[in-house]
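Student: generate coordinates for the sequence data below:
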Amino acid sequence: MRALVLSCTLKRSPAESSSVLLGEQVLRRLEEEGVTGEVVRVVDHDVKFGVGTDEGDGDGWPAIRAKLLASDILVIATPIWMGQPASVCKVVLERLDAELGESDDQGRMLTEDKVALVAVVGNEDGAHHVIAECLQALNDTGFSIASNAGTYWVGEAMQSTDYRDLDPSPEKTVSATDGAVHHAVHLARLLRDAPYPPS
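Tutor: A predicted model of the protein is given here:
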């Protein structure tokens, strides 16, 4: 099985990023479950605004979308800004809206047998809100959501400590990541073996 982690950090490579780090940790945990994959830092690609599968003019989304469609599990890793998912995350969710109009030869959405989970970091409240917003959008666009499909770390509000500054990672975040990954892989295997029927 394959996974794609979309890091929605606002920081271009090679800048250090806590959401990239948490996304990499989720991917390492997925690899322990026999899932291969990669982390894509969305901001490094020229992803256009829009709700189509290809917005033209060198749009970076089609290449990312091809990786997504080749994966069984999608992970959205985003920071919190002002209590909201990062703007890059919102662009990704808007681009996923195009999947509502795409279908296979049985009339099923191309994302229907894929599982999604969300990883969130930030120095303010809002992790549950951000996870809820993302999971609802992902479910709306065809992805299945396993139980406990989110992991997060939030530091003390208005402070300067980042997740990447912590060594080792907090046990509660590690535990949440373990559970999210374990459940996501379980559901993805079930869907691989028994896909949803056409409606």
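Student: every contact and neighbour count from this point should use C-alpha atoms.
Tutor: Fine.
Student: just give me the longest helix of this structure.
Tutor: The single longest helix within the chain, with elements called by DSSP state H, is helix 171-193.
Student: and this one, so I can compare the two:
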Amino acid sequence: MRAVVINCTLKRSPEQSNTEALAAVVIEELRERKVEVETIRAVDLNIPPGVNTDDDGRPVLYNRVAGVVVTGNEDGAHHVINNLSGALNEFGYTIPGQAWTYWNKGPGPGPSFLETDEGRDWSITTGRAMASNLVAVATALAERPVPAPPS
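Tutor: Sure, this is the predicted structure:
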């Protein structure tokens, strides 16, 4: 099994990223489950928009799972998770239940994920659960893939 983690931080490499630090929790858990993980920092690349289809007419993202990691305190985290999950699903990804984690330090300004240990346990626990759920659903899809849409 293989995973690609796309880090959408606004910070270019090699600048330290809170998103990268929280995503590392999920990556570690995926690797413990024997998943090969590649990471990409989107801000460092020129990524053209669009979606390709396979020979059966499905978006090439069918039979793949996705989850969302959000940093920047709790304000808007659920909104971002919901919007990204909906968009990913629209493109063909399967989104397992609780396939997300976010930095849960409370609303408003305050220290970032890398600036304090306070409140990190919740984010780490949900990140590990996220990885477990992603692997479980990916395994199920490998055994029973979503068929091509009817013509």
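Student: quick revisit: the longest helix of structure 1 corresponds to what range in structure 2?
Tutor: Using TM-score structural alignment, helix 171-193 of structure 1 lines up with residues 121-143 of structure 2.
Student: ok, the most centrally placed residue in structure 1 - contacts?
Tutor: Taking Cα atoms, centre = their mean, the centroid of structure 1 lies closest to residue 76, which sits 1.4 Å from it. Residue 76 of structure 1 is in contact with 5, 6, 7, 8, 23, 89, 116, 117, 118, 119, 134, counting by Cα atoms under 8 Å, 6 or more residues apart in numbering.
Student: hang on, it in a strand?
Tutor: Yes - using DSSP: H, G, I helix; E, B strand; the rest coil, the assignment for residue 76 of structure 1 is a strand.
Student: and it, how far from residue 167 of structure 1?
Tutor: According to Cα to Cα, to the nearest Å, residue 76 of structure 1 and residue 167 of structure 1 sit 23 Å apart.
Student: repeat for residue 36 of structure 1
Tutor: 25 Å.
Student: who's more crowded, those two?
Tutor: Comparing residue 36 of structure 1 with residue 167 by other Cα atoms under 10 Å, the one with more neighbours is residue 36, at 15 against 7.
Student: what's the counterpart of that one in structure 2?
Tutor: So, by TM-score structural alignment, residue 36 of structure 1 is matched to residue 36.
Student: which residues touch the closest residue to its match other than its chain neighbours?
Tutor: Among residues not flanking residue 36 of structure 2 along the chain, residue 2 sits closest, at 4.6 Å (Cα to Cα, 6 or more residues apart in numbering). Residues in contact with residue 2 of structure 2 (Cα under 8 Å, 6+ apart) are 35, 36, 37, 38.
Student: need the three-state assignment for residue 120 of structure 1.
Tutor: Judged by three-state DSSP, the three-state class of residue 120 of structure 1 is strand.
Student: what about it, how many neighbours?
Tutor: 27.
Student: repeat for the one 4 residues further on
Tutor: As a burial measure, residue 124 of structure 1 scores 18 neighbours (other Cα under 10 Å).
Student: and it, how far is that from residue 87 of structure 1?
Tutor: From residue 124 of structure 1 to residue 87 of structure 1 the distance is 16 Å (Cα to Cα).
Student: can you tell me the element residue 146 of structure 1 falls in?
Tutor: Residue 146 of structure 1 belongs to strand 144-154 when elements are defined using DSSP states H and E.
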